[in-house]
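In: What would the 3D arrangement of this be:
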Amino acid sequence: MFATIATLLLLSPIALAQGSATNFGTSCGNSQLSFQGIASPGEAFTLTASNVQNSDVVTLIVGFDNTTSQFGALPLTLPNPQWSPGCVLYTSAEIRLPMINGVYSAILPPQLDNYHVYLQARIEDLSGVSSMTQAIDLFVISPLPGNGDVTGRTRFSTSGLPASNVRLTLFTPDLSEFYERRSDANGDYSFLGIPSGTYQLGSALRDWDYQQRTVIISSTPLVEDFDLLEESAVGFWSVIGSTAPQNLDASDIAVLRSDGSVFFCHDTTDSILFDPITGISTFPPSSSSEQGCMNGSLLADGSVFLAGGQDGSDPGSFRDAIPWAKKFRTDGTWQDLPDMLAPAGRWYPGLTRLADGRLLLFGGGTAPSAVRTNTSEIFDPATETWSTTGSMGSANEFAPSVLLHDGRVLRTWGTDPEVYDPSTGIWSATGGLTAPNRSFPGHSDHSIVQLTDGRAVILGINTLSQPGGPMSEFFDPSSNTWSAGSSPDLKRMQGEVVYLPDGRIFYGAGDIQNQVTAEPDLLGIVRRCDLFQPATGVWRQVADMLNYREYHAVTLLLPDARVITTGGTTIKFQTGPTTSDIDAWSPPYLSRGVRPSLSNASTTTPTRGTTLSADVFPQTSITSMVLMGLQTTTHWVDGGIPRRLELPVNQIGSQVSVTLPTDANLLPVGWYMMFAMVDDIPSDAIIVRVDP
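Out: Okay, here's the model as predicted:
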């Protein structure tokens, strides 16, 4: 392969101590190209294209430029129908070589040094249609004289087998020196030609504990092996602020705002703005009227929308439902909005954001006797007007709901789950839950999460009415059916639920009701927390909360990837409140080595289909970008944008870019956190507003 490099390559010296193989661009099929070996002259290497069939013709495409080619400027979109949709050429393609069964092995030319070569694999199927892998920027250079080497092997401690694709990082504490490698199929890795000094060497693989040790690099080679241990890290809780003199222990709501601050409120007259970075709480002016038990969301203009609930003059009656709506603006002032069309009001209304930014409100108790309604209406923030729409099959209040990836709204709690079609305004029943008795007509026992793969999952189970029921159930929108999921070893209901950027779901606290258990509890409320992996159904216990908190707590994800909670310490109106603390949980992924950092976003107000770029530090290989909608939480419902979208990333050096989806239902307008991911390790997020 590389015998012709000398005649084709114009060398440009670069002062680096070691070679590298860096993925960039995107693939248009199921195959990924990987490099195993050492990127130094005279070293053996193997290139492997994954997921190829015996009947596929696989070709390695080699080029010495990634900006232009004989076909035109790079990257170059390849035409249909010869190529699959979305195929892009990233290399100048001077050489084409066969890859037998998707594998090519050779030795890097020993006489050549300090150069880049750009690689892709083409996979042609039996029908003649081709796809392309992502590209690899292979930088080949000899180790600098007098520097040191670190080599080793990674193995699973449970089996002794090699652990491949382990992220190995070698770095100084100030990150002035940072190197990254992946273990190969044999578990081997190497850092060659590293400047002498004291470093930290880290080993990270999803679902396995992070390990880090100090190493001293010198001219004497080091061998550092890692035996991977099953993940046991539980994260940790800390007190980061206070809502004092307020105690949020009844009709609480929390909204993550577009500037990263959190709006806490329970009656619209005693609001709190909390800065999670400084830990400082400030207290904005009151609104014109007191209302609690409302629902809300964050509008495109950055205002906090609140609607329904009850008149605060008699908060314990639950009978004085109101139709009021208002918003807390970004300048710290309040604006009254037109009343809802339901004259008897909506206490505990359900709320779901539609793809175009309008808000669907439904159900709720009505004045004067708290009778629930099955009616629905829509608020348009652009015109600040209300309109009626179809009624549900059952009356309910604070029903968990999400916007599905197909644009329909799924609502669970009630006599039957239902979906709402915004194009027709009609509600229709889905198939039944596998555990149908979900506390109705009391309060919902569960929360709902829209998953990245398009399914939805409910979490929580009433063990009195459904002692054998699962704590998770999955909804398949393609068939409108439900299937039972798994449960942790301690079932409970009405816990705190937060979708995390690594794809796991945090489930905190909850009510064990009358179960006999060794778990400490207060009137059935536990401090127990678990992580749930929807893809595998695995639950894992993590650090307990610092306080007993019941469903009046408000809990959400921050841009720094921590989870915060406050309120809910008046347990079942029988004890407390015990604290006004705001607590933060630092998940295990925040202690898994060097995290990427994003800066210099090309825009923070992209439209759908926009390519958004940012700088990453240190220059680590980003595996995906994750968009997560900002939350608005109260009780067991979330009026924010129910999205976690995992998007492929294009990376060239320290710049990463991602192209946003064009599908309006998949990517609703509104506010998102954009995380750069290295496997399960998130950066701090950049907050962006997606416009139509």
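In: CA atoms for contacts and neighbours, from now on please.
Out: Will do.
In: Could you report the neighbour count for the nearest residue in space to residue 259 that is not next to it in sequence?
Out: In space, and not counting its chain neighbours, residue 259 is closest to residue 687: 7.6 Å by C-alpha to C-alpha, 6 or more residues apart in numbering. Per other C-alpha atoms under 10 Å, the neighbour tally for residue 687 reads 23.
In: Who are the contact partners of residue 687?
Out: 258, 259, 260, 559, 604, 671, 672, 673, 674 (C-alpha atoms under 8 Å, 6 or more residues apart in numbering).
In: Which other helices and strands does the helix or strand where residue 239 lies contact?
Out: Using DSSP states H and E, residue 239 maps to strand 236-242. With contacts taken as 3 or more C-alpha pairs under 8 Å, 6 or more residues apart in numbering; DSSP states H and E, strand 236-242 sits against strand 280-282, strand 581-586.
In: Could you identify the helix or strand that succeeds that strand?
Out: strand 253-256.
In: What helices and strands are in contact with that following strand?
Out: Applying 3+ C-alpha pairs under 8 Å, 6+ apart, we find strand 253-256 packed against strand 262-265, strand 295-298, strand 554-557, strand 632-634.
In: Run the chain-centre distance for the last one.
Out: Taking C-alpha atoms, centre = their mean, to the nearest Å, one finds the center of strand 632-634 at 17 Å from the center of the full chain.
In: tell me what it is packed against?
Out: Under the contact definition 3+ C-alpha pairs under 8 Å, 6+ apart, strand 632-634 sits against strand 253-256, strand 295-298, strand 554-557.
In: could you give the angle of the strand holding residue 239 to strand 581-586?
Out: Orientation check (axes from the mean of the first three to the mean of the last three C-alpha atoms, to 10 degrees): strand 236-242 against strand 581-586 gives 140 degrees.
In: And for strand 236-242, what's in contact with it?
Out: 276, 279-281, 543-546, 580-587.
In: for the protein, which residue is closest to the average position?
Out: residue 501 (2.5 Å; C-alpha atoms, centre = their mean).
In: so that one is in which element?
Out: Assigned by DSSP H and E, residue 501 falls within no helix or strand.
In: Could you check how far it is from residue 618?
Out: Per C-alpha to C-alpha, to the nearest Å, residue 501 is found 20 Å from residue 618.
In: Equivalent analysis for residue 664, please.
Out: Residue 664 is 34 Å from residue 618, by C-alpha to C-alpha.
In: Please generate a structure for the following sequence too, so the two can be compared:
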Amino acid sequence: MRTFRALIAACLFSVSFLAGGPVSGATAAPPPPHDHRAHGHTAAEDDAEHRAQDLVGMPLREIEKTTAQNAERIERQTGLRPGRARAGARADADPGVSGRWSPVVDTTVVPVFTAVLPNGKVLIWDSVGDKPAETYPAHDFTRAMVWNPVDDTQKRVDLQGTNLFCAGFAHLPDGNILVAGGNANAQLAGTVRTYVFDWRSETWTRGRDMAAARWYPSVTEMANGEQVIIGGGPATAEVYQTNGVIRPLPNFTKYSARIYPFMISRPDTQLGLFGPTNPGYTITTTGNGAITGTAARDSINRDYGSFSTFDIGRTLVVGGGSITEDGVAKRPTRTAVILDATKGLTPAVTTTASMSAGRRQHNATVLADGSVLVTGGMSSTAVNGLVDLNAAVTTAELWNPVTGQWTVLSAADRIRQYHSTAALLPDGRVLTGGGGICAACMSAGYLEKNVEYFSPPYLFKKDGSGEPADRPVISAAPASVGIGAAFTVTSAQAASIAKVGLVGFGDVTHSVDQGQRYIPLKYTVSGTTLTVTGPPTGGVAPPGHYMLFVTDTAGVPSVARTVQVAKAPAPLMSPLKNSTGKCVDIPGSALTARTYLQTYTCNNSKAQALTRFTDNTLRVFGMCADVPSSNYVSGQRIWQYGCNGTGAQRWQFGADGTVRPVGNTGLCLAAAATTNAAQVTIVTCSGAALQKWTW
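Out: Now for the predicted structure:
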């Protein structure tokens, strides 16, 4: 096994040689892709090679200097500056059909990590900055900035004390950014640290330490306001609670890889983990956790693929991997699949149309109308799995969720591969940027310390003029909205509105955006007023800030208003408690169907974490509270059973505190006694205390 120091020495020797030696093309003998399954490495060797590629321990100033020297040499030899799209790739076209790219704007920080803030500004950071080289072994610094897309200005907000390179991050309910893990030192360790960036004061605060150091974890916000941290080295997941305390999730130890997992909060308030590897898991994150379902997504390891949740419970997973496809070996897939988490315990998987070209290192960004834009990436892994400028894909592609088809759009000026990002802005544009900071990148002279904006076709008139479209305007909207609660939006164009939707603010790095999701909302129209119903569950819309868009019948979206979705009230992810102080409980936290429910002293455990779902089912561990065989007779016991859409699993939640089966509303859910382990049954409604519930 090659040691890390040997790998770094090899990388630096290669760079030193390339700085003055001959080269053909834009790259010369870069290290191979870091997939130990492809070339026989152990997981430990793969991990060391991965971090060696990320140039751990090398000052960013030195990375930039050497990269620039290589870029200048390659440009002299080939006539093409590394990172620029090939001549003719960016053809002029009607922006109403193909969209339009902005000029490139330089930045002082490479957009490797991008979080869109509730005020529309963007927090961006990369790695260690321009301090004396001898200080970097401690990795006690992070270059960071707040970027304003309105006028392309920036404010440096560098962090002292740690290097947040390779950290995971997500929005907290108050709009602040939780960052977990990072790069501890030149000896390859992750960090146990967490930090919170305050978007209002634009300052950093150190949080509680995790139990174990992480490097390449993902962080996902949940219905109860907690954040789940998975991957990055440790096998045991952890939960960042709303009080800032971090607790272990010992019943989930299925993912430890140092590559960002694909995760999302599901409508049933559980956590879905569905990539990049198989199998995927459904996880109850209450208490010490439980795996409540496991499903295969497809047969492809979609490493450095991307995903986007474009509808309630529905997620597009696209590209990634290194396979033989269309008769060509060592290429990322161009295929895409849809995961539907609304169908029961495990997500249903269906295929959709494929992109025009395979991609990895790309970004799939949900747009203001719920369509999905794919930008950047590479179409081959034959040379390297991180960067190959000769295999760049610079055209954008747009996926239509109604037709399931892709449309090829115009091409960017810059190549965006490893360490590039893309995120939706409140004005409906997509901010793209970054690329570089790896050994193969440095050898190729590839470092994109800049951003570009893409304006999708929906922002332009469809008459061929290239002029901006007339946009609907939200003239009034509430600052906060509730789960399932009605609110009003005022727009002079209300009569022509075809869609109302919320979009989560992006938290994107390494092709993974944990924050974005499109949530269509139901509404009615009267004059200039839209009466809108809030998201159906906290699993669909975890508490926090969202962009509220209205889209007209011509497909043109408004500029977004920022609204804060409140934490879901009980009964979402909460106990069902009767008036005697006992809660509905799953004996032994059993995950099996036909387990009869009981009541037990309320203890905030996962056995009592229930979800009243949008279809009036009462879900426990992904299964539904069920009247066995629809036997609506007084005294019938209630069990949990796989959700199947039948009336035996639907309940009427009354203002009088009763819970009644819709199949016979003369019966009420009841506890058989006030003692622990009392049976849960349906009995003739009488107004008794054992039939009254709070949720």
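In: if we can go back for a sec, for the helices and strands packed on strand 253-256 of structure 1, could you give me a markdown table that also reports distance to residue 24 of structure 1?
Out: Listed next are those as a markdown table, based on distance: least, C-alpha to C-alpha, whole Å:
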| stretch | distance to residue 24 of structure 1 |
| --- | --- |
| strand 262-265 | 36 |
| strand 295-298 | 35 |
| strand 554-557 | 30 |
| strand 632-634 | 36 |
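In: Any idea which of the ones you listed gets closest to residue 657 of structure 1?
Out: Closest to residue 657 of structure 1 of those, according to C-alpha to C-alpha: strand 554-557, at 23.7 Å.
In: which residues touch the closest one?
Out: For strand 554-557 of structure 1, contacts defined as C-alpha under 8 Å, 6+ apart pick out 252-254, 256, 496-500, 563-568, 631-635.
In: do the same with stretch 346-359 of structure 2
Out: Outside stretch 346-359 of structure 2, the residues within contact range by C-alpha under 8 Å, 6+ apart are 282, 293-295, 297, 305, 319-320, 331-341, 376-380, 393, 397, 404-406, 408.
In: make it 6 Å
Out: If you take C-alpha atoms under 6 Å, 6 or more residues apart in numbering as the criterion, stretch 346-359 of structure 2 is touched by 293, 295, 319-320, 332-341, 377-379, 404-405.
In: Check the contacts of residue 687 of structure 1 and tell me the two furthest apart.
Out: Taking C-alpha to C-alpha, no two of the contacts of residue 687 of structure 1 sit farther apart than 559 and 604, at 14.3 Å.
In: More neighbours: which of the two?
Out: Shown here are residue 559 of structure 1 and residue 604; by other C-alpha under 10 Å, residue 559 has more neighbours (23 against 16).
In: Aligned against structure 2, show me the partner of that one.
Out: Alignment note (TM-score structural alignment): residue 559 of structure 1 maps to residue 426 of structure 2.
In: Do I have it right that that match meets residue 560?
Out: Yes - between residue 426 of structure 2 and residue 560 there is a contact under C-alpha atoms under 6 Å: 4.9 Å.
In: Residue 199 of structure 1: which element?
Out: Using DSSP H and E, the element containing residue 199 of structure 1 is strand 197-205.
In: about what we covered before: is it true that the residue nearest to residue 259 of structure 1 lies in a helix?
Out: No - Residue 687 of structure 1: not assigned to a helix; according to DSSP: H, G, I helix; E, B strand; the rest coil it is strand.
In: Kindly provide the distance from it to residue 681 of structure 1.
Out: Separation of residue 687 of structure 1 from residue 681 of structure 1 (C-alpha to C-alpha): 18 Å.
In: Then residue 448 of structure 1?
Out: The spacing between residue 448 of structure 1 and residue 681 of structure 1, counted by C-alpha to C-alpha, is 24 Å.
In: same check, this time on residue 499 of structure 1
Out: As judged by C-alpha to C-alpha, residue 499 of structure 1 and residue 681 of structure 1 stand 15 Å apart.
In: Among the contacts of residue 687 of structure 1, which ones are in strands?
Out: Using DSSP state E, the members of the contacts of residue 687 of structure 1 that fall in strands are 671, 672, 673, 674.
In: so can I have CSV of those showing distance to residue 304 of structure 1 and neighbour count?
Out: Listed next are these as CSV, based on distance: C-alpha to C-alpha, whole Å; neighbours: other C-alpha atoms under 10 Å:
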residue, distance to residue 304 of structure 1, neighbour count
671, 12, 28
672, 15, 27
673, 17, 25
674, 21, 25
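In: ok, so of those, who is nearest residue 625 of structure 1?
Out: Checking these against residue 625 of structure 1 with C-alpha to C-alpha, the nearest one is residue 674 at 6.8 Å.
In: Return the residues in contact with the closest one.
Out: For residue 674 of structure 1, counting by C-alpha under 6 Å, 6+ apart, the contacting residues are 626, 627, 685, 686.
In: same thing but 10 Å
Out: 501, 559, 598, 604, 625-629, 644-646, 682-688 (C-alpha atoms under 10 Å, 6 or more residues apart in numbering).
In: same question, residue 450 of structure 1
Out: By C-alpha under 10 Å, 6+ apart, residue 450 of structure 1 lies in contact with 401-405, 410, 456-458, 474-475, 499, 641-644.
In: try residue 599 of structure 1
Out: Residues near residue 599 of structure 1 by C-alpha under 10 Å, 6+ apart: 613, 614, 615, 616, 617, 655, 684, 685, 686.
In: Swap in 6 Å and give it another go.
Out: Applying C-alpha under 6 Å, 6+ apart, the residues near residue 599 of structure 1 are 614, 615.
In: which position in structure 2 aligns with it?
Out: The alignment partner of residue 599 of structure 1 in structure 2, by TM-score structural alignment, is residue 475.
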